[in-house]
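A.B. asks: this one's structure only:
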């Protein structure tokens, strides 16, 4: 198998793996591995107690929508009260994109840094008129997003490989320019060369009997008279 064919098969395999892997991991991370409500939900308005683990917790607005127009975020208020002796959680706004499946929609609003695992009192309020069963969901995102970036990188590298392959093929297919033609150079014999040729002609005439020896000597002196 030629080196060019091996390169072509390698690029094709890398491209297919990159595209398929990117699509599959995106679907899994968004719709399967995203546990946005893993720790429970709080109705809006409302309050409850939730068991939250130490570390990062996502807080998402959860409601039902019609169509695929996305989920708008209303004015919301969130208060989290820690157990006795535990520092207050750190709340950071982090608006994410809407995820909708069969009318069930959620959208990340905050990321909360929980200092220690325990039972936290959560109070929620907001202007949610017009929303169907609105709530705030506490959970976590997928931990496998690095696979999506890995396949995206593979796809980017294979794309660069295709560009290099096409450029190389184009360069090989381009006809080479014709070699410049060399102009014919005329040869002009020197004076000595002309005299030698004349003497050869005279000798041939003498040998054939066309010139006598005396005539040959006279012509020879004439030719060599310039010396």
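C.D. replies: Great, that's in hand. Since this is a predicted model, take the numbers as computed values, not measurements.

A.B. asks: drop to CA atoms for contacts and neighbour counts, all remaining ones
C.D. replies: OK.

A.B. asks: what about the closest residue to residue 135 other than its chain neighbours, distance to residue 70?
C.D. replies: Once flanking residues are discounted, residue 135 sits nearest to residue 43: 4.2 Å by Cα to Cα, 6 or more residues apart in numbering. Noted for residue 43: a distance of 20 Å to residue 70, by Cα to Cα, to the nearest Å.

A.B. asks: which ones are touching the residue nearest to residue 135?
C.D. replies: 124, 133-136 (Cα atoms under 8 Å, 6 or more residues apart in numbering).

A.B. asks: just residue 220 next, same as before
C.D. replies: For residue 220, the contacting residues are 199, 202, by Cα under 8 Å, 6+ apart.

A.B. asks: Could you check how far it is from residue 134?
C.D. replies: Taking Cα to Cα, one finds residue 220 at 128 Å from residue 134.

A.B. asks: tell me the SS of residue 77?
C.D. replies: Following DSSP: H, G, I helix; E, B strand; the rest coil, the label given to residue 77 is strand.

A.B. asks: Next, count neighbours for it.
C.D. replies: 12 (other Cα atoms under 10 Å).

A.B. asks: Test my guess that it contacts residue 128.
C.D. replies: No - between residue 77 and residue 128 there is no contact under Cα atoms under 8 Å: 11.1 Å.

A.B. asks: so the residue most central in space within the chain is in which element?
C.D. replies: Geometric centre of the chain, nearest residue: residue 156, 2.8 Å, by Cα atoms, centre = their mean. Using DSSP states H and E, residue 156 maps to helix 145-173.

A.B. asks: State the number of residues packed around the closest residue to residue 119 other than its chain neighbours.
C.D. replies: Leaving aside its sequence neighbours, residue 119 sits nearest to residue 51 (Cα to Cα, 6+ apart; 4.5 Å). Around residue 51 there are 13 other residues, counting by other Cα under 10 Å.

A.B. asks: want to compare, so here's the second one:
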């Protein structure tokens, strides 16, 4: 029984690792998409159109945000868009880099990250947008921030793969441990305290005396005489010999 404890622990540990990795991976994806990714934290500007937003210094995400009448199907087509950002009070312009992200869809609401802007200073910025957005419902550009962890889903996915890789050898180990012959118990000694039940009483031993031996011999002679094997004279001679020692 003890030989099977190790394999069972290995199998359980591998399964738990897989469960934690898979569950954590999907939970992290959901949190990154709907909690940590505040895609419209600083406001939105219609496409085409213009607007004025207060943007903090640092990195600002810019996403195309619209509504659809059906599902996104095999992919969401992003139209050709134009964007211009300039500070209202003058100063250096933000640096905008195209960074296409994955599509996030909730019911009929769809968004996909298009750009990341490096804002040089905290302040108010004038924004001009344009593009061929015919067929899209209420299209706009959303400005926000993303505090999600990019490495955590990969780490949890690696944890799932590690658990999956460890499950196979654990199952092999467990199957071999189940077929391993168990050692037989050694011979039971009556002197051991583990013997079940009370111990039998010891057998008494005695040494026969000379008188007892003579009596047995005389009984044998009498039986031979009665059976006719000995004559009366032979019986008397043998009895005298036994009695004389």
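C.D. replies: Ah, there it is. The structure presented is a predicted model; accordingly, all values stated were derived computationally and were not measured.

A.B. asks: about what we covered before: residue in the second structure matching the residue nearest to the centre of the first structure?
C.D. replies: Alignment note (TM-score structural alignment): residue 156 of the first structure maps to residue 161 of the second structure.

A.B. asks: Quick check: that match vs residue 17 of the second structure, distance?
C.D. replies: 9 Å.

A.B. asks: ditto for residue 218 of the second structure
C.D. replies: Residue 218 of the second structure is 91 Å from residue 17 of the second structure, by Cα to Cα.

A.B. asks: which of those two has more neighbours?
C.D. replies: Taking neighbours as other Cα under 10 Å, residue 218 of the second structure and residue 17 compare with residue 17 leading, 21 against 17.

A.B. asks: Which helix or strand contains the corresponding residue of the first structure for the more buried one?
C.D. replies: Matched across to the first structure, residue 17 of the second structure falls on residue 14, judged by TM-score structural alignment. Following DSSP H and E, one finds residue 14 of the first structure within helix 3-27.

A.B. asks: can you pull the buried residues of that helix?
C.D. replies: 11, 14-15, 17-18, 21-22, 25-26 (16 or more other Cα atoms under 10 Å).

A.B. asks: now do stretch 50-65 of the second structure
C.D. replies: 50, 52-53, 55-56, 59-65.

A.B. asks: same thing with stretch 80-98 of the first structure?
C.D. replies: 80, 82, 89, 91, 98.

A.B. asks: Among the residues you listed, which ones are in strands?
C.D. replies: Cross-referencing the buried residues of stretch 80-98 of the first structure against strands under DSSP state E gives 80, 91, 98.

A.B. asks: quick one: which of the buried residues of stretch 50-65 of the second structure sit in strands?
C.D. replies: Among those, the members falling in strands (DSSP E) are 50, 52-53, 55, 59-65.

A.B. asks: one step back: and the helix holding residue 156 of the first structure, what does it pack onto?
C.D. replies: helix 3-27 (3 or more Cα pairs under 8 Å, 6 or more residues apart in numbering; DSSP states H and E).

A.B. asks: How far off centre is the helix it packs on?
C.D. replies: Centre-to-centre, helix 3-27 of the first structure and its host chain are 12 Å apart (Cα atoms, centre = their mean, to the nearest Å).

A.B. asks: Compute the inter-axis angle for the very next helix or strand once past it and strand 46-52.
C.D. replies: Once the chain leaves helix 3-27 of the first structure, the next helix or strand it forms, by DSSP H and E, is strand 35-43. Relative orientation of strand 35-43 of the first structure and strand 46-52, computed by axes from the mean of the first three to the mean of the last three Cα atoms, to 10 degrees: 150 degrees.

A.B. asks: Onto which residues of the second structure does strand 35-43 of the first structure map?
C.D. replies: Using TM-score structural alignment, strand 35-43 of the first structure pairs with 38-46 in the second structure.

A.B. asks: Can you give me the buried ones in the matching stretch?
C.D. replies: Neighbour-count burial for stretch 38-46 of the second structure [16+ other Cα under 10 Å]: 38-40, 42, 44-46.

A.B. asks: how about residue 68 of the second structure, what's its match in the first structure?
C.D. replies: In the first structure, residue 68 of the second structure lands on residue 65 (TM-score structural alignment).

A.B. asks: Just give me the neighbour total for its match.
C.D. replies: Around residue 65 of the first structure there are 19 residues (other Cα under 10 Å).

A.B. asks: Isn't it up against residue 101?
C.D. replies: No - contact criterion Cα under 8 Å: residue 65 of the first structure and residue 101 do not qualify, at 9.7 Å.

A.B. asks: ok, the residue lying closest to the match of residue 68 of the second structure once chain neighbours are set aside - how many residues close by?
C.D. replies: Counting by Cα to Cα, 6+ apart, residue 103 is the residue found nearest to residue 65 of the first structure once chain neighbours are left out, at 5.0 Å. Using other Cα under 10 Å, the number of residues around residue 103 of the first structure comes to 14.

A.B. asks: what's the matching residue for residue 103 of the first structure over in the second structure?
C.D. replies: By TM-score structural alignment, residue 103 of the first structure lines up with residue 108.

A.B. asks: give the contact list for its match.
C.D. replies: Residue 108 of the second structure neighbours (Cα under 8 Å, 6+ apart): 67-71.

A.B. asks: Out of those, which sit inside strands?
C.D. replies: Reading strands off those with DSSP E, I get residue 67.

A.B. asks: Looking at the contacts of residue 108 of the second structure, spot the one nearest residue 235 of the second structure.
C.D. replies: residue 71 (126.7 Å; Cα to Cα).

A.B. asks: From residue 138 of the second structure, how far off is the closest one?
C.D. replies: 16 Å.

A.B. asks: now do residue 63 of the second structure
C.D. replies: 14 Å.

A.B. asks: And for residue 45 of the second structure?
C.D. replies: Counting by Cα to Cα - residue 45 of the second structure and residue 138 of the second structure are separated by 11 Å.

A.B. asks: what secondary structure does residue 95 of the first structure sit in?
C.D. replies: Under three-state DSSP, residue 95 of the first structure comes out as coil.

A.B. asks: Identify the residues contacting it.
C.D. replies: So residue 95 of the first structure contacts 107-110 (Cα under 8 Å, 6+ apart).
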